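Colleague: Structure here, sequence nowhere to be found:
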């Protein structure tokens, strides 16, 4: 029936693609008016739209060519832009993104803004504000990729980011959201131990008195050989320390499992984001499809909370909104 549905959908609405078939990597999502927009890693940042989070239409990428500043900092860059983050503040949309050399901490985080996400609007135009943060080999022990913006209850703006090397970082931004605050203060939020520093994709979510830090650990991007999984910890302060269910600090390798691959449906899953839509919490991430040669695809699940206020995908354990 699923194959029949997909064929019928393609025949009737050739621009639409069913969610379970979308080739997504590092997905983030936001809703403007009645339309959901999703941004993913890809050439110029892959963009999709939907009115129901089920059937998706592919839109033009954010960038049609690399910016001059990117080519200056990374001369070999070919346009494959990583791990976007989308949010709405100050009357416009902020899209943070990563450009990097694979496997090296030669990386930059940039930011672009737009008054609207509707491509048909006369106000639709991405304005690139250039480099926000850069990491340099032999100078920095962190990697400038996987940005996530969070504005706290005091209206202070923070950017969490990072991967591998010395782990996940947090830095304060100015109120314009396109520049780092001075004096610069760098906070360490999470790190791995025992010779495995595979941690990345931080995402902050506030519920009640706690800030929850979601991260992805182990390895992505290897299809059937991937072992990516999502972990979390929480803190009453955005700057940490974040601890897991067993009170192990995430800076000491702690982290409680949220979701992992089951090898039957998904070899591995990871790089999540978390949102509240229509009063419900959702976790958005990608998985390597065990029934389709390990291809990376979009997954959206409702997120629940157990009696101790830890996130879970199991409604029987959670069931709390």
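Modeller: Looks like it came in fine. From a predicted model like this one, the values you see are computed outputs, not experimental measurements.

Colleague: Please count neighbours and contacts with C-alpha atoms only from this point.
Modeller: Will do.

Colleague: all helices of the stretch 51-200 of the chain, in order?
Modeller: Taking DSSP state H, counting those that start in this stretch as the criterion, the stretch 51-200 of the chain contains helices spanning 68-73.

Colleague: Give me the contact list for the longest helix anywhere in the chain.
Modeller: For the chain, the longest helix by residue count, based on DSSP state H, is helix 2-12. The contact list for helix 2-12 (Cα atoms under 8 Å, 6 or more residues apart in numbering) reads 16, 17, 18.

Colleague: Second structure for comparison follows:
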């Protein structure tokens, strides 16, 4: 979920190293397809759940990744503290993970065009909607900060817990979390992972995963949330250290505007972004939203298998 007006965005040419001339279509799905900023995980029950921006963290359930049913919301009502950040208690861009015998749901609360924002966390024994206990703020930003505390993504590395986050306001950042509370360590260093050369620094929505000896930072660039006029696309860089520096396949740092183009709009699938990466049954998957040009720009769920070629990710055709 972007936090600045789409009209401010800058166009960026892709690095040619891994950019594809054409992109594979997402997995054909049925049922409830409407979604924004999806985070997907296979639960211990065997079901897949997708949480998203919209509602009080909207929920979808599937048995096979192909047919999705509306499952209501993570919460019945917004926690009271959310209203400090917007008048409707509207949450954005959740991130779902499992550790220490519990499911952890991170999310952001903010208002369009401001970095008066906060990231919160809730836990659940099952990961299902309606079972979440909120634990309040993890990390916050104010208008005096040079970062924006939205779009969280959780990663474990070397026995430590990290949260990447960010949107505009100089791009993607990272802080270390306390594994016990799931909240930012007191006085934690705010690491800088990726940005653009010029304002408004249109990069956001990180997802960070380990593959082999590298950490891979996926992020959404350009204009979200404008239907068929959206220019969202997904770029990626990698590093041998969780805190960076991250570079693309040409060696250009992501802190200097680098990033290999992984997936862009094509055909009816406009503005691909808001991504997350998950693994199930030995296969990596890329989840994202796109705006359907054949359905008035409605945001829908995109799922593609993610492959690896010479230690770089590639989007693959997903079987029908």
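Modeller: Looks like it arrived, so ask away. Quick caveat: nothing in here was measured; it's all calculated off a predicted structure.

Colleague: By neighbours, which of the contacts of helix 2-12 of structure 1 wins?
Modeller: Of all the contacts of helix 2-12 of structure 1, residue 17 has the most neighbours under the rule other Cα atoms under 10 Å, reaching 21 neighbours.

Colleague: Let me know the helix or strand that that one is in.
Modeller: strand 16-18 (DSSP states H and E).

Colleague: Please say which position in structure 1 residue 219 of structure 2 maps to.
Modeller: Under the alignment by TM-score structural alignment, residue 219 of structure 2 pairs with residue 215 in structure 1.

Colleague: Could you do residue 98 of structure 2 as well?
Modeller: Here residue 98 of structure 2 is matched to residue 88 in structure 1, going by TM-score structural alignment.

Colleague: cool, and residue 164 of structure 2?
Modeller: Per TM-score structural alignment, residue 164 of structure 2 is aligned with residue 160.

Colleague: Isn't that match up against residue 205?
Modeller: No: using Cα atoms under 8 Å, residue 160 of structure 1 and residue 205 do not qualify as a contacting pair, with a distance of 11.5 Å.

Colleague: So the two - more neighbours on which side?
Modeller: Here residue 160 of structure 1 and residue 205 are compared on neighbour count by other Cα under 10 Å; more neighbours surround residue 160, at 26 against 16.

Colleague: what's the neighbour count on the nearest residue to the match of residue 98 of structure 2 once chain neighbours are set aside?
Modeller: Nearest residue to residue 88 of structure 1, sequence neighbours excluded (Cα to Cα, 6 or more residues apart in numbering): residue 94, at 6.1 Å. By other Cα under 10 Å, the residues close to residue 94 of structure 1 number 24.

Colleague: Was I right to think residue 94 of structure 1 contacts residue 117?
Modeller: No: Residue 94 of structure 1 lies out of contact with residue 117 (Cα under 8 Å); the separation is 10.4 Å.

Colleague: can you list residues touching both of these two?
Modeller: Joint contacts of residue 94 of structure 1 and residue 117 (Cα under 8 Å, 6+ apart) do not exist.

Colleague: To which residue of structure 1 is residue 131 of structure 2 aligned?
Modeller: Checking TM-score structural alignment: residue 131 of structure 2 goes with residue 125.

Colleague: got a list of what its match touches?
Modeller: Residue 125 of structure 1 touches 114, 115, 116, counting by Cα under 8 Å, 6+ apart.

Colleague: In three-state terms, label the equivalent of residue 281 of structure 1 over in structure 2 for me.
Modeller: In structure 2, the residue paired with residue 281 of structure 1 is residue 284, using TM-score structural alignment. Secondary structure, DSSP: H, G, I helix; E, B strand; the rest coil: residue 284 of structure 2 is strand.

Colleague: wait, doesn't residue 284 of structure 2 sit right on residue 303?
Modeller: No: between residue 284 of structure 2 and residue 303 there is no contact under Cα under 8 Å: 10.5 Å.

Colleague: Comparing the two, which residue is more hemmed in?
Modeller: Each of residue 284 of structure 2 and residue 303 has its neighbours counted (other Cα under 10 Å); residue 303 has more, 27 against 16.

Colleague: Excluding covalently adjacent residues, which one is nearest to residue 305 of structure 2?
Modeller: Excluding its sequence neighbours, the residue lying closest to residue 305 of structure 2 (Cα to Cα, 6+ apart) is residue 285, at 4.5 Å.

Colleague: wait, what's in contact with that neighbour?
Modeller: Listed by Cα under 8 Å, 6+ apart, the contact set of residue 285 of structure 2 reads 277, 278, 279, 303, 304, 305, 306.

Colleague: Now check structure 1 for the residue matching the fourth one.
Modeller: Structural correspondence for residue 303 of structure 2 with respect to structure 1 (TM-score structural alignment): residue 300.

Colleague: Its match contacts residue 277, doesn't it?
Modeller: No: Residue 300 of structure 1 is beyond contact range of residue 277, at 11.8 Å (criterion: Cα under 8 Å).

Colleague: and residue 254 of structure 1, what pairs with it in structure 2?
Modeller: By TM-score structural alignment, residue 254 of structure 1 lines up with residue 258.

Colleague: so how many other residues sit close to its match?
Modeller: For residue 258 of structure 2, the count of nearby residues is 25 (other Cα under 10 Å).

Colleague: For it, give me its contacts.
Modeller: 15, 196, 237, 247, 248, 252.

Colleague: Name the member of those residues with the most neighbours.
Modeller: residue 237 (31 neighbours).

Colleague: picking up where we left off before, isn't there a strand covering the match of residue 303 of structure 2?
Modeller: Yes: the assignment for residue 300 of structure 1 by three-state DSSP puts it in a strand.
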